[in-house]
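In: coords below, sequence missing:
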């Protein structure tokens, strides 16, 4: 008797061909397909597009036998701008029997600034396979790249006299060789993927050779320098920072007054020269954080506010500097990092194209809360969106990109999965983004990017792919004008908190005009501190069959659950019941499982 034929099939979507699409663009989905024991002549591929819970389109593709290896699926994006979609592909045999499925996501946005997804690059050796690293970053839908320490010197990003017509290699302050051809390949490959290339540089710093000539004499820029104001407990004399050993003697950063008009004219011209020569799309400005009151070299205030108040804090100079920088850059983009989120209010109310902040646990928010907890990060993302409403092109506010060094002192081989995924969950649920991925499949854990040697495990890589798929597919529920609400939430027999207390399930409700949204973040066996210096955070214990009571005065017609942790990011419909008690009207529903983060959205 002949043995029954058994088909074995593995199907995987390798993301999409670009990080971002304009309405009406053609999407190509590269796939990998391995099949054995199949005697059919064709396979059927059904491609479904979902916006939140709503099916948008369905397309069918027939593969002939000679097309089974590495097939590609193509379709045209819908015309609605600034919209995220989940893409599901179902593989069927000749008779229509389902053999395999997989999902990915696409972002249909004519500009990157509404939903920024930042990544980084920091390796510019001539041997680098630039296109391969860009392709790897594309799988995470990265649409903006910070080119860290690509430049020659902070005050002279491109060596003197160099233009697009006479580019050659150069060294940075640490003596690292920067290949201009590698940079050019990165920028060209990024452009092919609809990623923007942002040239990193400090907004207010120069190295030793800027302030002393070849004979050791002071140069005119010394008159632009910052000095610690008398009585500042953080220092005396000129404000400087030692970076490290430098073959050229440029191992120190000396800081200048951002409001000095001569400095602004100088650095804006230098940045534009570099951006034009190499084809960068914009400037990613950086700072070193807040170090108390400063004066100019003449002992005078750094400037004055519109009402005549003297400015001594550097963070109070940011808005004016950024607005002048944006004007000088013209059509080029501007992003900015107020380190420690100090001066974030100024950045939020400036004309920068996107918002970005690097967090440290010892810095404090405007209300005094230290940035050492998940809740503090979430609140700053919320405040940034609120601050920036009037400065955003669509009036709903800008989405803050969160940079935070999770495993900053770890000596482990790999990043800690739980620490990374919990911080991502909080950042995305609050309406923000993350700067953590770069140099291909690397993940940032230290402030000097070239020192970043801790990798993601295979398991974490897979989880991060799903996390970023989720953030794109549901971007219109995550960071498209949603605002926090104070609806009461109860979960039977489970400790909960509304502010992310340690060892609880964090219940975080939000809403917009169409949905009420409940984020559940699992801190049941972890504390509420995001810094995991040694990489010791625990994988959350999966919570099952959570019976949720959500109080609401809105009329709820349907309830959906979506998560990056299961079901390939697909939305599941949940049955619900309505009731009233002494606390008001409510609905109840059961969440089948919670690992890191679940999003329940109610229509």
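Out: Done, it's in. Being a predicted model, the structure only gives us computed values, none of them experimental.
In: C-alpha from now on. contacts and neighbour counts both.
Out: Fine.
In: Any buried residues in whichever strand or helix holds residue 32, and which?
Out: Assigning secondary structure by DSSP states H and E places residue 32 in strand 26-36. Neighbour counts over strand 26-36 (16 or more other Cα atoms under 10 Å) mark 27, 29, 30, 31, 33 as buried.
In: Also stretch 46-54?
Out: Applying a neighbour-count criterion of 16+ other Cα under 10 Å, one finds 46, 47, 48, 49, 50, 51, 52, 53 buried in stretch 46-54.
In: ok, and here's another one to check against it:
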């Protein structure tokens, strides 16, 4: 056995590619060593490495235990020597040096059988002396059940068949580890989402609810691209929306809820959510979703969708609290009954109808009906947040903490729209990167994920609205923030508030957001105490929507002295910008130094 040999790479026939040979014994034909390139021939000088590498990505958004993860990156040099290091929380799982040649670098890693496991993988360019010149990171999410840690994106435009353009959109969502995709307003009518005809074949073209051209092949291509990346494709549609208040489409007088007592046909009294015309085809009329006659008709319409298109499930939207309503030729149903009984039994009946093979999620708008939905067999939790209920950063945090208390087995998605009410007249319609960062920080620290990305970033509840653009800085930053959220899901998902952490130099709040000091959000279980430190020290505003798009991150601090008022065998920290875990040395009193608090620093102690 030749353990140490300088011939590590085999040239192919045209001499343009090198293949790694890790053990001479595997060469069964014992070729002439002149066919090999010496390692000394591989130039990895710092000048070349100054070009770094780019486009680090994985082939899927989420993996099952024992899957093979394929990493790709673009090399901006002829030959590279790359150190690959894997972390699971604070544990370094080991490193290996891999050589790459040409522009496209591929590396594969088979994860073990652990479920609900998240990893951070570091790729470092090395120079000829083995010194790290540049590093980049990416997270890996392993979970056989995506609802345990749901990260949702959206799609909203289906008029242009452009496979390359569509792939770029899905590739960016994949880079954010998005494992659920909501197909917003893909349908024609809420109560007849898809016309399939006698042969159960959908039309090739239609106009959507807002009269926008929609193509079947665009939707089919997105479904294909998402499934290739293990993303769940969720067909969006209202729980109880009808396109008419007349006796048609299978509806009759008893099918609707009414604004006042009604015992004879009176379409004008049907409860309605008015919409602007001619933009939308119709107003939304409210079906009596309590009725055992109405629900099977709704479910049957959605079963036709699932028969025709391979959606993974139904993302059920609602319109929030619309007050007391009346059942035809019967009595009133108040707001609480509609939510606590109506939502509960609708979801229960939907699950019984569709079975476990379809994913179900419900938007409990501003938490209306949230408890009823959370009590049922949904695959994830979801609640659209509005500034009339949660206006400040702390309002948002406390709402998230409250909602997460319902379930331990599935995660929470928060749709929340940045700069929603800003008047952009004569201004640059661009998201304020600092404002987006801070809103995401609070949502992540609360243990939820933010629905914000699709073909564009959301700023309105009408998802196709794309009048605000993203800076390149924000486009580049989001993957780092999502990597951090995924890699440290273990620490961020703990939800038992404690009060051990204290900063010695600066003041910090304790489990609430205070814009006059640093915010520390702390949770503990029997093994770990984790603290999310968000830099809100002198923040110039307190509304999470950043209504004026002028939020500015406070100045960072360095070498902050801190301690836990509890004993830990080890203390670690990581940041979004430098996510690899570092251990912090403790003195005899438990004091330690946090190197940097720039935007978001995670500190955790291990017992």
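Out: That came through, no problem. Predicted model only: the values in this text are computed from it and were never measured.
In: quick revisit: now distance to residue 504 of the first structure too, for the buried residues of strand 26-36 of the first structure, in CSV please.
Out: Putting the buried residues of strand 26-36 of the first structure into CSV (distance: Cα to Cα, whole Å) gives the following:
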residue, distance to residue 504 of the first structure
27, 42
29, 40
30, 41
31, 40
33, 42
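In: And for residue 79 of the second structure, nearest residue in space, chain neighbours not counted?
Out: Counting by Cα to Cα, 6 or more residues apart in numbering, the nearest residue to residue 79 of the second structure once its immediate chain neighbours are dropped is residue 101, at 4.4 Å.
In: Do I have it right that that neighbour meets residue 78?
Out: Yes. Look at residue 101 of the second structure against residue 78 with Cα atoms under 8 Å: they come within range, at 6.0 Å.
In: re the thing from before, and the two most separated of the buried residues of stretch 46-54 of the first structure?
Out: Between all members of the buried residues of stretch 46-54 of the first structure, the longest pairwise span (Cα to Cα) is found for 46 and 52 and amounts to 18.7 Å.
In: What ranges does the stretch 101-250 of the second structure have for its strands?
Out: In the stretch 101-250 of the second structure, strands defined by DSSP state E, counting those that start in this stretch lie at 104-110, 117-126, 132-142, 152-155, 180-183, 205-207, 213-215, 232-238, 241-242, listed in chain order.
In: Give the aligned range of the first one in the first structure.
Out: Mapped onto the first structure using TM-score structural alignment, strand 104-110 of the second structure covers residues 70-76.
In: So which residues lie in contact with the matching stretch, not counting its own?
Out: For stretch 70-76 of the first structure, contacts defined as Cα atoms under 8 Å, 6 or more residues apart in numbering pick out 24-33, 59, 61, 63.
In: Might you calculate how far it sits from the centre of the chain?
Out: In terms of Cα atoms, centre = their mean, to the nearest Å, the gap separating the centre of stretch 70-76 of the first structure from the centre of its chain is 27 Å.
In: try stretch 241-250 of the first structure
Out: A distance of 30 Å separates the C-alpha centroid of stretch 241-250 of the first structure from that of its chain, computed with Cα atoms, centre = their mean.
In: Count residues in the vicinity of residue 339 of the second structure, would you?
Out: Burial of residue 339 of the second structure, expressed as a neighbour count using other Cα atoms under 10 Å, amounts to 20.
In: Can you get me a residue count around the residue nearest to residue 79 of the second structure?
Out: As a burial measure, residue 101 of the second structure scores 17 neighbours (other Cα under 10 Å).
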